[in-house]
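Asks: With the sequence up front, the predicted model follows.
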Amino acid sequence: MADMAIDMRNRFVVAAVFAVLVMLWSPMATDMFGVHLPVPFGLRQDIWALVLSLPVIFYSSAIFFTGAVAALRARTLDMMVLVAVGIGAGWLYSLAITLTGGGEVFYEASTMLATFVLLGHWFEMRARGGANDAIRALLDLAPPKAEVIRDGVPVEVPTAEVVVGDLLLVRPGAKIAVDGVVAEGDSEVDESMVTGESMPVHKEPGSTVIGASLNTNGTLRFRATKVGADTALAQIVELVQQAQNSKAPGQKLADRAAFWLVLVALIGGALTFAVWLLAGASFAKAMLFAITVVVITCPDALGLATPTAIMVGTGLGAKRGVLFKNALALESSARIRTVVMDKTGTLTKGEPEVTDVVTAEGYTADEVLRLVAAVERESEHPLAAAIAHHAETLSGTTQLDAEKFENVPGHGAVAEVDGHRVVVGNRRLLDREHIDLEPLAAHRDRLTDSGHTAVLAAIDGTAAAVIALADAPRETSAAAVAELHDLGIEVVMLTGDNRATAERIAADLGIDTVIAEVLPGDKAAKIAELQRDGRKVAMVGDGVNDAPALAGADLGIAIGAGTDVAIETADLVLMRSDPLDVPTALRIGRGTLRKMHQNLAWAVGYNTIALPIAAGVFVPAFGFTLRPEIAAMSMSGSSVIVALNALSLKRLHLPDQHSSAD
């Protein structure tokens, strides 16, 4: 894009210089500004203008003529055809007049027309280059060099030469070159430039690292697992490029409209020429109006209306870790009215957390947790790990050791801790130990009825506490639901979990509708039911069992930390695994579609008004007419307005980014 913009700039500069010279020696300069310069070398004015126009026609305008030939060979009509006809008709007519003895010529009109069109194209390319900042920024993230350990010694090599299986060294403050798995070391890694995650992520042996992320404080050695085009960064760049190069339904409609507009312009130019001749105008005047009609109705703005908006929208999404796979996904996101969200791993963290500790009379939560945690640290059960972790996070809680540990499969565990016999597990374990639960039975029932998992603890044969655990919502889930409500969108939770648990989560987050206890194979059917009501439905999920629903929804949104099959099936990927990015994506989609409509309305409205003016309809009443060069300036200005309006999408108001809750 940069090379094309430079080439367009060079063509414009040459055209501008020679067009100004043609204008200085033209009758228009004398009539309008009183400038009358002697023609060099004793040449006729029209011959001198012909000589000055040659660089403009054969160098600067060559792209229009080659583009027109390519379009005609493809049996289509585009703006290249119109510009070529406008420039070529005026110049060839003038050439014929010059070679047959002289007369009124349009060299200044043809050269100024080429100049203004080239100026418009140069500005458009610069604007589109600005829309592509996201791609360039992503490509610049990858470090050019990497330290590979060869024979026990770090050797600096180009990143392109790193191969799968290489052991790499990453020092504090250095960028990670490729994707891999940590072999040695501990550190915090800033992955925000790739995933959008605002908080550094702790890395230790076995952790995965992403190429282009920044190692902040420790030294890491990691084994390369993906290099080159297989890295996460390369895949992101490819997704964004595919989206920017794809066509939305609105763009396909604009392309068809542009074809017919070119045809109308050519026919309109021919009719304008014929009508003015029949009205008694001179051949030169009729030709002037015809060229003006052809030039001013160039559908350049119409062709730019949606691609520029798509480029800005996808780039804006990429900067926020929201990856649209194609333009259809971008346009579809603007029309969503119902968002269906999977519960586990999407709205929630997908792992249990302690939510309540209810103690019997005579016990404190800290005291019970110290004893229970000592038992649970000996167990491998996920609930045991959650309780132990919760106890460790409480300030002032010292760790105790368990003795005579006994695991009771399916029931819990028993051990001696600090001289006490501690029993941790379910109701059946307490029954086996002949422990009366009655003081805590009501609390246990209340918690289980509200969707919690209740773990019972007894100390020295007495029921001491009920510890409630649940899959906790992500920190941003409630904010995400609130943002969706602000957009007028209904939020539905779809889960295979029991209704009590689902209802509890939904109540905490403010979700409108709960569809619970759904088998994995039935999720797609539930999506279809919602669609049958005429709603445009988005599905947000992360697992293999979500893939059919993601594929069946009008818009499939995959959480970035989800499975490969979910990400592959979805239309949109949230790299940060943050529910708050769902409303962000929909806002970007709505903003992009709004810019498309604005640009299309401008392009159509401009041509509707400009065509009759260019054809001279208002000349009899007002004496108002346009020359081709003014028409070219107007057409180019219209295209630039469209490009700048698309770029204004960068100022779209989006929700504040939060740290995702992993």
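Replies: It's in. Residues are numbered from 1 along each chain as shown.
Asks: From now on I want contacts and neighbour counts done on CA atoms only, so please keep to that.
Replies: OK.
Asks: could you pull out the helices for the stretch 1-150 of the chain?
Replies: Taking DSSP state H, counting those that start in this stretch as the test, the helices found in the stretch 1-150 of the chain are 2-24, 27-33, 45-55, 62-73, 79-99, 107-131, 133-139.
Asks: cool, and the stretch 251-400 of the chain?
Replies: For the stretch 251-400 of the chain, the helices defined by DSSP H, counting those that start in this stretch occupy 283-296, 300-319, 327-333, 365-376, 382-393.
Asks: quick one: the longest one to chain centroid distance?
Replies: The reference is to helix 300-319. Its chain's C-alpha centre and that of helix 300-319 lie 11 Å apart, by C-alpha atoms, centre = their mean, to the nearest Å.
Asks: for the shortest one, same thing?
Replies: Averaged C-alpha coordinates place helix 327-333 at 10 Å from its chain's average position (C-alpha atoms, centre = their mean).
Asks: Spit out the contact partners of the most centrally placed residue in the chain.
Replies: In the chain, the centroid-proximal residue (C-alpha atoms, centre = their mean) is residue 317; its distance is 2.8 Å. By C-alpha atoms under 8 Å, 6 or more residues apart in numbering, the residues touching residue 317 are 323, 324, 585, 588.
Asks: In those residues, find the pair that's most separated.
Replies: 323 and 588 (11.1 Å; C-alpha to C-alpha).
Asks: returning to what we had before: can you tell which of the helices of the stretch 251-400 of the chain is closest to residue 110?
Replies: Closest of the helices of the stretch 251-400 of the chain to residue 110 is helix 283-296, at 9.3 Å (criterion: C-alpha to C-alpha).
Asks: how far out from the middle of the chain is stretch 330-350?
Replies: Relative to its parent chain, stretch 330-350 has a centroid offset of 16 Å by C-alpha atoms, centre = their mean.
Asks: if you compare the helices of the stretch 1-150 of the chain, which one is most tucked away?
Replies: Stretch with highest mean neighbour count among the helices of the stretch 1-150 of the chain: helix 107-131 (a mean of 25; mean count of other C-alpha atoms under 10 Å).
Asks: Next, count neighbours for residue 642.
Replies: Per other C-alpha atoms under 10 Å, the neighbour tally for residue 642 reads 28.
Asks: An error on my part: the question was meant for residue 287.
Replies: Residue 287 has 23 nearby residues by other C-alpha under 10 Å.
Asks: Can you tell me the closest non-neighbouring residue to it?
Replies: Using C-alpha to C-alpha, 6 or more residues apart in numbering and skipping residues adjacent in sequence, the residue nearest residue 287 is residue 273, 5.9 Å away.
Asks: this is the other structure I want to compare:
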Amino acid sequence: MSATPVQGKSSTQDQSVEPVTFDISGMSCAACASRVERAVTKLDGMDAVVNYATQRAIVFGADPTDADQIIDNIRSAGYDAHLRSDEDADLWTQRANHQRLRQLRIRLIVAALLTIPLMDISIVLALVPKFRFPGWELALLVLSVPVVTWCAWPFHKIALLNLRHRTVTMDTLISLGVAVSFIWAVVTVLFPSVLDGTDAWVGFSWAPDGAQALYLDVAAGVTMFQLAGRYFETRSRRKANQTLDALMQIEAATVRVVTDEGTVEQPVSQLQSGQVFEVRAGESIVADGIITQGSADVDVSAMTGESQPVFLETGASVHSGTVTTNGYIHVEAQQVGGHTRLRQMAQAAEEAQARKSAVERLVDRVVRYFVPGVIALAIISGLAWWIFGQHVSTAVMVAVSVLIIACPCALGLATPTALMMGMGAGASRGILVKGMDALEASGRVDTVVFDKTGTLTTGKMRIIDAVPVDEFSVVDLFAFTAAIERKSNHPLARGVVDAAERLENVAFYNATDIQEIPGRGMVGVVGQQQVLAGTAHLLDDYGVEIPPRDAVDGSEILVAIDGRFAGSIVLGDVIQTGAHQAIAAMRHMGLHTVLLSGDRQNVSEALGRELGIDTVIGDTTPLEKADVVERLQAEGRNVVMVGDGINDSVALSTADLGIAVSQGTQVSLQSADAVLVRSDLLAIPEAVLLSRQTLRTIKQNLFWAFAYNTGAIPIAVAGLLNPLISTLAMALSSTLVISNSMRLARFDPRRTISRALRSASQIRQTNPNESTQKP
């Protein structure tokens, strides 16, 4: 990452230090996550980011040897923690989630079995005096005790913990509401005279004369509804979190290694680079490598999002986490263990929560001050009602309503659940986003800057033209040039050699004294003739006269044989699959496209015209690429940079969002905020559409959460909300936010892109003279 923070990127943690991940249990709201963060940051040199939605903490400045000390601090704050490792992380998490759900379910069942009859009986007896029997108040009181104590214990436990640490959370509001309601009910049972002169309050209206309110139904009802909301919230959150955890679940546990004596089955963790292993039909490939024998149809959907299996044969690359649907292959392992693409994806997905979005940080600050403000407002509201002549029982219920209705649970879930689902949806489509802030930034971009070679083009060259002069022929050009270019790894040289091998009547000469001159070309001797193949500077250096010729839109190799100019071979880049559709889709989405290349201006412009790119800038150095990005940002643009090489790393870090293609160098992958796991460039507009939909979902969630709290609190203060209605509305609010976020799993950006491309095609057919390309 760049040294100077840019918009959309978090710089609070040192990304160069390997973080340590912990699973946390016992957190019930966003404020709990803040307390865990503070507990860890008390340790010297450590910083932590805790995500309430994923129930995980990432600690910076620590190593696994500090785990016990970190766990002790977290436990002293009232929560449990476990060092997350590949071997037992999922088992511990599943056990903790299962135990939490089981406890919530049991408490909810008990609360429902006691509360439902309690509410029915108490309302009937309170409103109809003739049905009352001696000691009816005491009987109802005894029935409610298990609900407001044991069933509500999770809320009371956190509230007591808060009191010890002199902090408050949403559980404090719930515990206070239950406790105040129950204590007031006990007071009314022991001292009935306190109710003299007041009426029972049911729902939105006052009960008839003679009615008597105990408020036990409020204490028990709040507990039952809160437990129900917490239970369904926990279930939904666990389901949402499985989207990212699924990356590691597709990895096999054992592998069959091919040896001279046969195959030996062993744990995947013991597989080493260079070993050959076999994969049968229906089995998962456990390492990145090369097929050395056989062929198979491979399901790559888990890695790239492609729906159809891909046929691969000897020499093709395969990746860990993909599955053969048929066939039989031998694979030579190249990247194993933590170095496979699958593990890197899983690690990036795991660490993505360490970079909070700007919206999340804002919500954290709001929640931190909102809860104590609500408690103060509840006390002031109750006192105001009492001071201005209302009965104390009415004042108590107003205060309880304010406490319950104001619980900002939905506010704490609005952003992380949507971002988590958005990241999971991206991962399933071959778009790996490294941080929640990056996902947020990608939804705001309006300009997409592309590197050329390796990004828009494959890096392989195709022959555009061959122009011999004088007595030389096309066959002569390719035969002599290929003879000396065979020793070079330059893309232009490989393009010439590949083309020569496909031509008929081309004799492959043996060359001697081959010399590669960096930046100039190749020199060699074929038979008794010196052959030059390269730039005009190379031919000038050897005194070869070059006749005037027209400029070409491509990379040109000038050829001289035995001191005479023999002609030129013009090559062009092979455009990546889906590049035309990707650029068209982005233009239709209103994105400004820029081609930023180190290649010559005329070559870059030719590619830009073919693809329909808005702005083309060639002849740029790596630092100049970053300067161009900064200039675009200075113009007020939100820039995404797409690249693959070391020369793109500075620009990737400078942009608001850096996207690296998966075939890129390790430096570019580390510098980027997102990685395209699949080679299809349509993943870029898909990522932007998914990000926009995620931001739209976040705004919907936040609107509902803020509107709910800000709109409901005045109603509660005005005495128009029964606490039971308040707690039911609060539980439904959290459920609505989670359900809205989970809709992202069903969002398919490909449909939107297909409609856009069909629409653009129809427009071109209707207006054939209208060009969609800009010079």
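Replies: Nice, thanks for sending it over. Since the model is a prediction, treat every value here as computed from it, not as a measurement.
Asks: Would you pull the TM-score for this pair?
Replies: Comparison of the two superposed chains (TM-score structural alignment, normalised by the length of the first structure) gives a TM-score of 0.83, and 625 aligned residues with a C-alpha RMSD of 3.9 Å.
Asks: and the counterpart of the residue nearest to residue 287 of the first structure in the second structure, what does it touch?
Replies: Superposed on the second structure with TM-score structural alignment, residue 273 of the first structure falls opposite residue 382. Residues near residue 382 of the second structure by C-alpha under 8 Å, 6+ apart: 395, 396, 397, 398, 399.
Asks: Same question for residue 146 of the second structure.
Replies: For residue 146 of the second structure, the contact set (C-alpha under 8 Å, 6+ apart) comprises residue 111.
Asks: do residue 67 of the first structure as well
Replies: Going by C-alpha under 8 Å, 6+ apart, residue 67 of the first structure touches 80, 81.
Asks: Quickly note the distance from the aligned partner of it in the second structure to residue 696 of the second structure.
Replies: Matched by TM-score structural alignment, residue 67 of the first structure corresponds to residue 158 in the second structure. Using C-alpha to C-alpha, to the nearest Å, residue 158 of the second structure is found at 33 Å from residue 696 of the second structure.
Asks: do residue 622 of the second structure as well
Replies: From residue 622 of the second structure across to residue 696 of the second structure, the span is 35 Å (C-alpha to C-alpha).
Asks: Residue 384 of the second structure now?
Replies: Distance from residue 384 of the second structure to residue 696 of the second structure, by C-alpha to C-alpha: 40 Å.
Asks: what does residue 421 of the second structure give?
Replies: Taken as C-alpha to C-alpha, the span from residue 421 of the second structure to residue 696 of the second structure is 13 Å.
Asks: With residue 391 of the second structure instead?
Replies: Applying C-alpha to C-alpha, the value for residue 391 of the second structure to residue 696 of the second structure is 46 Å.
Asks: So which of these two has more stuff around it?
Replies: More crowded of residue 391 of the second structure and residue 696, by other C-alpha under 10 Å: residue 391, with 17 against 14.
Asks: With the first structure overlaid, report how far stretch 730-740 of the second structure is off on average.
Replies: Overlaying the first structure shows stretch 730-740 of the second structure at a mean distance of 1.4 Å from the equivalent residues (mean C-alpha distance after the TM-score superposition for the first structure).
Asks: Now do that stretch: which range of the first structure does it align onto?
Replies: Aligning stretch 730-740 of the second structure against the first structure (TM-score structural alignment) gives residues 635-645.
Asks: Counterpart of residue 314 of the first structure over in the second structure?
Replies: Using TM-score structural alignment, residue 314 of the first structure sits opposite residue 423 in the second structure.
Asks: and that match, what is it in contact with?
Replies: Residue 423 of the second structure sits next to 244, 349, 432, 433, 436, 439 when contact means C-alpha under 8 Å, 6+ apart.
Asks: Where does residue 173 of the first structure sit, in terms of helix or strand?
Replies: Counting by DSSP states H and E, no helix or strand carries residue 173 of the first structure.
Asks: meant to ask about residue 404 of the first structure, not that
Replies: With DSSP H and E as the test, residue 404 of the first structure turns up in strand 402-408.
Asks: Average offset of that strand relative to the second structure?
Replies: Counting by mean C-alpha distance after the TM-score superposition for the first structure, strand 402-408 of the first structure comes out at 6.3 Å.
Asks: Taking helix 365-376 as reference, get the angle to that strand.
Replies: If you take axes from the mean of the first three to the mean of the last three C-alpha atoms, to 10 degrees, strand 402-408 of the first structure sits at 70 degrees to helix 365-376.
Asks: what about the residue mapped onto residue 582 of the second structure from the first structure, how many residues close to it?
Replies: In the first structure, residue 582 of the second structure lines up with residue 480, judged by TM-score structural alignment. By the criterion of other C-alpha under 10 Å, residue 480 of the first structure has 22 neighbours.
Asks: My read is that residue 480 of the first structure contacts residue 580, right?
Replies: Yes: with contact defined as C-alpha atoms under 8 Å, residue 480 of the first structure reaches residue 580; the gap is 4.3 Å.
Asks: thought residue 508 of the second structure was touching residue 479?
Replies: Yes: using C-alpha under 8 Å, residue 508 of the second structure is in contact with residue 479, at 5.9 Å.
Asks: Neighbour count: these two, which is higher?
Replies: residue 479 (23 against 15).
Asks: who's in contact with that one?
Replies: Shown in contact with residue 479 of the second structure (C-alpha under 8 Å, 6+ apart): 500, 506, 507, 508, 509.
Asks: can you rerun that using 6 Å?
Replies: With contact set as C-alpha atoms under 6 Å, 6 or more residues apart in numbering, residue 479 of the second structure has these partners: 506, 507, 508.
Asks: Which one of these is nearest to residue 602 of the second structure?
Replies: For the contacts of residue 479 of the second structure, the residue nearest residue 602 of the second structure by C-alpha to C-alpha is residue 506; the value is 31.1 Å.
Asks: so how many other residues sit close to the closest one?
Replies: Neighbour count for residue 506 of the second structure, taken as other C-alpha under 10 Å: 17.
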